[in-house]
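Asker: next input, structure requested:
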Amino acid sequence: MAETEKSGNAFVETIKTIVYALLIAGVFRTIFFQPFWIPSGSMKETLLIGDFLFVNKVAYGYSYASCPSLRLQRFGIDVDAKDICGFFDGDNTRLFGGEPERGDVVVFRHPVSGRDYIKRLVGLPGDRVQMKAGVLNLNGRPVEVEDAGTFEEVMEPQGPQRIRPRCANGAVGDGGMCIKERQIETLPNDVQHTILNIGPQRVDDTGVYTVPEGHYFFIGDNRDNSLDSRVPAAANGVGFVPYENLIGRADRIMFSSAGRSMLFFWTWRGDRFFKAVQ
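Answerer: As a prediction, this is how the structure comes out:
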């Protein structure tokens, strides 16, 4: 009888330990850092498909978007942040709010779909943003752009979604070298980062976007392969992103895998472990 009681108590204690661990992990993810895998090439070469990072949630404070979403389509699980913390939504404010800076790489909730996106912040509230011949213009002035050679990668399926890159050197067969034009862009606050181009695109020339108060304008570093604020959300783009939709700032890559799974150790990119995001 005593052995049965001990077995029962051990089982209960194990369940308690698991529950406590999940609660601690949930609180940690909600308050401090959120893991994020890079699923697409919209931020190359700053971020590559398969990069894994922790998003700093402390940087901008907290809103309903700080609550984690849980989406496991294979198991039919789709719990959105609004399902948990939607009662905080609607006033476009944040608790312990910090202001993002131009040039930050930010994870945010899409204003319509609610999906998590990661892009570079280029337009602050009140800014006038325009693209002219592929060059970013802020408040009527082009940002400084300097040619920096090319970015080269092998044409092959990338990541779990098996995405193939787009190239400036035309159609390239599997195993060939895919080339993009590479430049260094310097924002008005002297933040420098690389951008990539493959040639003239529809979003290389836009009208003037005036960023509303309490909103931000985001663009991907891989300029010709990014769905971002250059296209309004109503037209299947991103448009202006409300302050409350910011989740956090990407500061450092913790791990990187070029393969379909992080378990394929032969595809790990050792030179990207703990690399700062610039």
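
Asker: could you use CA atoms for every contact and neighbour count after this?
Answerer: Noted.

Asker: leaving out chain neighbours, which residue sits closest to residue 247?
Answerer: residue 108 (5.0 Å; Cα to Cα, 6 or more residues apart in numbering).

Asker: helix or strand right after the helix or strand hosting that neighbour?
Answerer: For residue 108, the host element (DSSP states H and E) is strand 105-109. Once the chain leaves strand 105-109, the next helix or strand it forms, by DSSP H and E, is strand 116-123.

Asker: rewinding a little: surely the residue nearest to residue 247 is in contact with residue 100?
Answerer: No. Counting by Cα atoms under 8 Å, residue 108 sits too far from residue 100 to count as a contact (11.8 Å).

Asker: more neighbours, those two?
Answerer: Ranked by neighbour count (other Cα atoms under 10 Å), residue 108 and residue 100 place residue 108 first, with 24 against 18.

Asker: any idea how far the more buried one is from residue 252?
Answerer: Distance from residue 108 to residue 252, counting by Cα to Cα, to the nearest Å: 17 Å.

Asker: show me the contacts for the residue nearest the centre of the chain.
Answerer: Against the mean C-alpha coordinate of the chain, by Cα atoms, centre = their mean, the closest residue is residue 118 at 1.8 Å. Going by Cα atoms under 8 Å, 6 or more residues apart in numbering, residue 118 touches 43, 105-108, 220.

Asker: swap in 10 Å and give it another go.
Answerer: Residues near residue 118 by Cα atoms under 10 Å, 6 or more residues apart in numbering: 36, 38-40, 42-43, 47, 105-110, 218-220, 228, 246-250.

Asker: go ahead and confirm residue 185 touches residue 137.
Answerer: No. Counting by Cα atoms under 10 Å, residue 185 does not reach residue 137; the two are 11.4 Å apart.

Asker: second input sequence below; structure requested for side-by-side comparison:
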Amino acid sequence: MRVKKIISDYIVPIVIAFILAMLIRQFIFYKVVVPTASMSPTIQVNDQLIVTKVYNRNSLKRGDIVVFNSKELNEELIKRLIGLPNDTISITESGKVYVNGKLSDQPYVVYNGGKGGTYKVPAGEYFFMGDNRVNSLDSRYWKNSYIQWSDIKGKARFIVYPFNRIGLLK
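Answerer: Down below sits the predicted model:
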């Protein structure tokens, strides 16, 4: 009788909580730690972020901060979405970004610079840049400048640590 009570009072709730935690991480959201300064000042090195899974291509918008898998670098990266499928991205030597011929307002960029050029984003693929443009290994520098839809993992939504930086990402 005592063993049944222990199982029903302690073991079952722990197992249920564990299963729920695994399901939430697999299908809803997860946490990442930022390893580089490529998104500074928006995101700092060692910031911990909550990332929501992305299941619908239409939910991705220019300016979103996205977590994706880079097959070329064989690692998970966090960058800002600049180009959607079929966009033409032009970056001047001074760092101004034009999307389909229109100057893109990017108030989050403080450290501008780096490689310029023109990029035609293929259907089903995306173009990314870091906010710290002079210190970001992003689409401008990769052999294949684009990330496929299947490699996109989620949108970074909140900074949860350090506590003095807690808040929504913009």
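
Asker: follow-up on the earlier one: can you select the buried ones from the contacts of residue 118 of the first structure in ChimeraX?
Answerer: A single ChimeraX command selects the buried members of those (16 or more other Cα atoms under 10 Å):
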select :36,38,39,40,42,43,47,105,106,107,108,109,110,218,219,220,228,246,247,248,249,250
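
Asker: can you show me the strands along the second structure?
Answerer: 29-33, 48-53, 65-70, 75-83, 88-91, 97-99, 102-103, 117-120, 125-129, 147-148, 152-161, 167-168 (DSSP state E).

Asker: what's the angle from the longest helix along the second structure to strand 48-53?
Answerer: Longest among the helix segments of the second structure by residue count, using DSSP state H, is helix 12-27. Interaxial angle, helix 12-27 of the second structure versus strand 48-53 (axes from the mean of the first three to the mean of the last three Cα atoms, to 10 degrees): 80 degrees.

Asker: now helix 12-27 of the second structure on the first structure. Mean distance?
Answerer: Once fitted to the first structure, helix 12-27 of the second structure is off its aligned match by 2.6 Å on average (mean Cα distance after the TM-score superposition for the first structure).

Asker: strand 29-33 and that helix, what's the angle between them?
Answerer: 70 degrees.

Asker: outside of helix 12-27 of the second structure, which residues touch it?
Answerer: 6-8, 28-31, 51-55.

Asker: can you pull the buried residues of that helix?
Answerer: Within helix 12-27 of the second structure, no residue counts as buried by 16+ other Cα under 10 Å.

Asker: ok so, going back, and the contacts of helix 12-27 of the second structure, which are buried?
Answerer: In the contacts of helix 12-27 of the second structure, burial by neighbour count holds for 29-30, 51-54, counting by 16+ other Cα under 10 Å.

Asker: just the closest of these to residue 112 of the second structure, please.
Answerer: residue 51 (25.8 Å; Cα to Cα).

Asker: shared neighbours, residue 185 and residue 137 of the first structure?
Answerer: With Cα under 10 Å, 6+ apart as the test, residue 185 of the first structure and residue 137 both reach 143-144.

Asker: residue in the second structure paired with residue 100 of the first structure?
Answerer: Using TM-score structural alignment, the equivalent of residue 100 of the first structure in the second structure is residue 60.

Asker: need the contact list for that match.
Answerer: Residue 60 of the second structure touches 54, 66, 81, 84, 126, 152, 154-155, counting by Cα under 10 Å, 6+ apart.

Asker: where do the helices sit along the first structure?
Answerer: Ranges of helices within the first structure are 2-31, 81-85, based on DSSP H.

Asker: reformat the ones you listed as a markdown table; add distance to residue 51 of the first structure.
Answerer: Below are the helices of the first structure laid out as a markdown table (distance: least, Cα to Cα, whole Å):
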| stretch | distance to residue 51 of the first structure |
| --- | --- |
| helix 2-31 | 18 |
| helix 81-85 | 23 |
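
Asker: of these, which is nearest residue 239 of the first structure?
Answerer: Residue 239 of the first structure sits nearest to helix 81-85 of all the helices of the first structure, at 20.1 Å, using Cα to Cα.

Asker: could you tell me where the closest one falls in the second structure?
Answerer: By TM-score structural alignment, helix 81-85 of the first structure lines up with nothing in the second structure.

Asker: distance between stretch 142-158 of the first structure and the chain's centre?
Answerer: On the basis of Cα atoms, centre = their mean, to the nearest Å, stretch 142-158 of the first structure sits 19 Å off its chain's mean C-alpha point.

Asker: one more: stretch 226-239 of the first structure?
Answerer: Here the centre of stretch 226-239 of the first structure is set off from its chain's centre by 15 Å, with Cα atoms, centre = their mean.

Asker: tell me which residues are up against that stretch.
Answerer: Outside stretch 226-239 of the first structure, the residues that reach it (Cα under 10 Å, 6+ apart) are 40-44, 109-113, 117-123, 129-131, 203-209, 211, 215-220, 240-241.

Asker: same thing but 6 Å
Answerer: 42, 217-220 (Cα atoms under 6 Å, 6 or more residues apart in numbering).

Asker: wait, which of the contacts of residue 60 of the second structure is closest to residue 169 of the second structure?
Answerer: Set against residue 169 of the second structure, the nearest of the contacts of residue 60 of the second structure by Cα to Cα is residue 155 (9.8 Å).

Asker: counterpart of residue 123 of the second structure in the first structure?
Answerer: Checking with TM-score structural alignment, residue 123 of the second structure has residue 213 as its match.

Asker: wait, its match touches residue 124, no?
Answerer: No. With contact defined as Cα atoms under 6 Å, residue 213 of the first structure does not count as touching residue 124 (8.5 Å).
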